[in-house]
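Participant: A predicted structure for the sequence below; I have some questions about it.
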Amino acid sequence: MDILKPLTTRLTAHPKLLISALSIAAPIAYLSYLHHTLSKTTTHVRSSGPLTREAVADISSVPASVLGGGYKMVRDKAWKRVPKEEMPEKGGEEMVKLYLRETMGLFARRFPQAYLLRVVAPGGARTFEKEYIGGCVFGVGEVVAGVYRVARREGSEKSGVVEFEMVMGKEKREGAPEGRLVVGGREVEGEWEWWSETVMWVEEGGAMPLEKRGVE
């Protein structure tokens, strides 16, 4: 497992890059738990507005049924770059898989909302276990940490991306936000750029949890 050391050392030194997005993308009770805790070494942007195809053109798993102008959205993205020579000699798709195994594992083992999700998540407690996450390939349909189901996966030698949908189960209340969690990496100018992004949407007239808290 020594091959993972450069990757996990650099990327999990600031695991909140992904974990903050995981918290925002979790069911409504956990949406903003870590919103203000992104590492200072990452770049972070947030935007909002009508949910249209143009606004989410780079996230192909967003359902066409919500793109007609009747929904509003919030996008929250963080990213950082790591020197290429500090990354293992793996293709983009493989490195994204290793990154997700490590950071999803940290989320499932260390953070309070993960323990709560074990109880209510339709995906089952097994999907939080170290052995389960360590064996995930993040193929379409695979569920991780109870509520994150892979909706899209793409990869090449120089890039990789996974889009997760939230599996809320029958208990999802009317008017609650829906969304996508997107995690990816790509080679850029001799470095590897890693990003995580949350896109949430709700029908016009509904309220986003982050809006209620006055988050900028």
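Facilitator: The structure has been received and is ready for your questions.

Participant: use CA for all of it now, contacts and neighbours both
Facilitator: Will do.

Participant: which helix runs longest in the chain?
Facilitator: Using DSSP state H, we find that the single longest helix of the chain is helix 92-110.

Participant: for it, name the packing helices and strands.
Facilitator: In terms of contacts (3 or more CA pairs under 8 Å, 6 or more residues apart in numbering; DSSP states H and E), helix 92-110 is packed against helix 5-11, helix 16-25, helix 112-120, helix 130-134, strand 148-155, strand 159-166, strand 178-188.

Participant: here comes the other one, which I'd like you to weigh against the first:
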Amino acid sequence: MPSIFLTVSALLTGSSAIYLYYFHQKLASRISHHTHYGTPPSPTATSITSIPKSVYTEEYYTVYDHASRPVARRLLPSMDPEELFTQFARRNMSTFARFPQSWTIWMITPFAQRNTFKASHIHSLDFKEGDIVCGLYRVATRTASSIEFEFMPPSPAQGRLVLSYREKDANMVFSSETAMWRKKEDKVPMPLERSVLKYLHEMAAWWLVDSGVRYLMDLEVDRPAVE
């Protein structure tokens, strides 16, 4: 019996690994993405404005991850772009709140902030500066086209999570960026430096961007007229 159990477990584990690999590859084919390791890129190399200036020095080591997906404007509802973006952010953050990693965050979040995981809380937000989502993410900067979340204690790393959009030709491009940094003298790896966590982060971030765009496409409101 133990040998059968081990065999079945091995088959299930192997099947899961194969499924995750192909799922990751499928997402990669639909998402534009890149990652930067090492010396922080210049402030003009990213759209993130709230990273402290002191981070852009040789003292720091960073991991920067970017994922985006374009969608034809005619496929989206005829809503103001800023409202579409707010809908995108509400949907993605409330979905993230149900992910396994969010349960881990929930366990270390002070009791008074656990309501920030609730969908009713997230869907009530316009993501103004100071708003908190999922315990650890506080809005540091908000513009019409971007939301920059800073990581709050007890986050295991300093960093930013940024959702944004831009209009390009006849498309809207929705993006998700994650930046983490540490002093080079600090040898404790950040989550995105660990291969398994980086892999899981990519799948989560890429899927949220991809499914978030499809969510907007499926909203039951008017579409722009097609000429």
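Facilitator: Thanks, I have the structure now. Keep in mind that this is a model prediction, so the values were computed, not measured.

Participant: quick one: the longest helix of the first structure to strand 159-166, angle?
Facilitator: Angle of helix 92-110 of the first structure versus strand 159-166, following axes from the mean of the first three to the mean of the last three CA atoms, to 10 degrees, is 40 degrees.

Participant: what does helix 92-110 of the first structure contact?
Facilitator: With CA atoms under 8 Å, 6 or more residues apart in numbering as the test, helix 92-110 of the first structure has contacts from 4, 7-8, 11-12, 15, 18-19, 22, 88, 114-115, 128-130, 133-134, 136-138, 144-145, 154-161, 183-187.

Participant: before we move on, the earlier item: most packed of the helices and strands packed on helix 92-110 of the first structure?
Facilitator: Mean neighbour count (mean count of other CA atoms under 10 Å) peaks for helix 16-25 among these, with a mean of 26.

Participant: in the second structure, what range does the next helix-or-strand element following that helix match?
Facilitator: The first helix or strand that comes after helix 16-25 of the first structure along the chain, using DSSP states H and E, is strand 43-50. Aligned using TM-score structural alignment, strand 43-50 of the first structure spans residues 32-39 in the second structure.

Participant: the second structure: matching residues for stretch 181-193 of the first structure?
Facilitator: The aligned range for stretch 181-193 of the first structure in the second structure is 161-173, by TM-score structural alignment.

Participant: corresponding residue for residue 95 of the first structure in the second structure?
Facilitator: Aligning on TM-score structural alignment places residue 95 of the first structure opposite residue 84 in the second structure.

Participant: residues near that match, how many?
Facilitator: 18 (other CA atoms under 10 Å).

Participant: about what we covered before: gap between the match of stretch 181-193 of the first structure and the chain center?
Facilitator: Between the centre of stretch 161-173 of the second structure and the centre of its host chain there is 15 Å, according to CA atoms, centre = their mean, to the nearest Å.

Participant: over to stretch 122-142 of the second structure?
Facilitator: Distance of stretch 122-142 of the second structure from its chain centroid, counting by CA atoms, centre = their mean, is 14 Å.

Participant: what sits closest to residue 66 of the second structure if chain neighbours are left out?
Facilitator: Spatial nearest neighbour of residue 66 of the second structure, chain neighbours left out: residue 177 (4.5 Å); criterion: CA to CA, 6 or more residues apart in numbering.

Participant: ok, that neighbour touching residue 163?
Facilitator: Yes. Contact criterion CA atoms under 8 Å: residue 177 of the second structure and residue 163 qualify, at 6.6 Å.

Participant: need the contact partners of the match of strand 43-50 of the first structure.
Facilitator: Stretch 32-39 of the second structure is contacted from outside by 56-58, 60-69, using CA under 8 Å, 6+ apart.

Participant: what of stretch 51-62 of the first structure?
Facilitator: Applying CA under 8 Å, 6+ apart, the contact partners of stretch 51-62 of the first structure are 64, 66-73, 151-152, 163, 179-180, 182, 201.
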